[in-house]
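Peer 1: Got a predicted model here, sequence first, then my questions.
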Amino acid sequence: MSPFDALWHITNLFAPAWCVATLLAGAAKLLWRRELKALSWRRLALWGAAGGSLALLAALALTGHDGKMVGYALMLLGISLPQWLLMVRR
């Protein structure tokens, strides 16, 4: 496998977590404008992406395969939990 192929595989592994975290941060900022006024959209997205990426790595380690439904459920939990904690703390 070439270095470009390896980079492409890693990017595709984390792409669902990054996209869902970005969409969730945007939706949260849109729905709860007043409550999340102090939090930046970028901070919500980065914390969600970090949690989702860690969850995907944990699911890969536990199941041994990428793309299992348990892995995606864990990814959603990993994305939403840090964003929820940031919202509650404000």
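Peer 2: Looks like it arrived, so ask away.
Peer 1: alpha carbons only for contacts and neighbour counts from here, please
Peer 2: OK.
Peer 1: Longest helix in the chain, please.
Peer 2: Longest helix in the chain, counting residues (DSSP state H): helix 3-31.
Peer 1: who touches the nearest residue to Thr22 once chain neighbours are set aside in this structure?
Peer 2: Ranked by C-alpha to C-alpha, 6 or more residues apart in numbering and with sequence neighbours excluded, the top spatial neighbour of Thr22 is Ala45, at 5.0 Å. For Ala45, the set of contacting residues under the criterion of C-alpha atoms under 8 Å, 6 or more residues apart in numbering consists of Trp18, Ala21, Thr22, Leu24, Ala25, Gln83.
Peer 1: take the one below as the second:
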Amino acid sequence: MDLLAFFNHLLNFVAPAAFLALVLVLAGRYLGGKRTGVPRWWAQWALTFGAGVGVSVVGLAVFGRDGAMVTYAALVVVCGTVQWLAMRGWRG
């Protein structure tokens, strides 16, 4: 595999985490209202994206392949939880 193919595979591997993180951050900003102490949008995206990539790596290690539906379900649950924590959702 050459370098260009490697980067293509890497980008396709992290794309679901990046997209979900972006959607959650944008939805949190517009539906969550104004809250004090909430990190900036790019910090929220970075936290959610990092958690999503971590879930994808664990799913790859456990199942031996990328794209298992259980991994995608865990990706949604973990990213949603991280975004809820970043938005301080427990404060109502």
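Peer 2: Everything's here; your move. Nothing here was measured: the structure is a model prediction, and the numbers come from that model.
Peer 1: Tell me how they score on TM after superposing.
Peer 2: The TM-score (TM-score structural alignment, normalised by the length of structure 1) is 0.89; 90 aligned residues with a C-alpha RMSD of 1.8 Å.
Peer 1: Give me the distance between the residue nearest to Thr22 of structure 1 and Met1 of structure 1.
Peer 2: Between Ala45 of structure 1 and Met1 of structure 1 the distance is 31 Å, computed by C-alpha to C-alpha, to the nearest Å.
Peer 1: one step back: top of the contacts of Ala45 of structure 1 by neighbour count?
Peer 2: Neighbours here mean other C-alpha atoms under 10 Å. Within the contacts of Ala45 of structure 1, the largest count is held by Ala21, at 28 neighbours.
Peer 1: Was I right to think that residue contacts Ala49?
Peer 2: Yes: in this structure Ala21 of structure 1 lies within contact range of Ala49 using C-alpha atoms under 8 Å: 5.2 Å.
Peer 1: Which residues are in contact with each of those two?
Peer 2: Shared contacts of Ala21 of structure 1 and Ala49, defined by C-alpha under 8 Å, 6+ apart, are found at Ile79.
Peer 1: ok, now how distant is Leu54 of structure 1 from Trp47 of structure 1?
Peer 2: 11 Å.
Peer 1: re earlier: next, the mean deviation of the next helix or strand after the longest helix of structure 1 compared to structure 2.
Peer 2: Scanning the chain past helix 3-31 of structure 1 towards its C-terminal end, the next helix or strand to appear is helix 41-63 (assignment: DSSP states H and E). For helix 41-63 of structure 1, the mean distance to aligned residues of structure 2 following superposition is 0.6 Å (mean C-alpha distance after the TM-score superposition for structure 1).
Peer 1: That'll do, ta.
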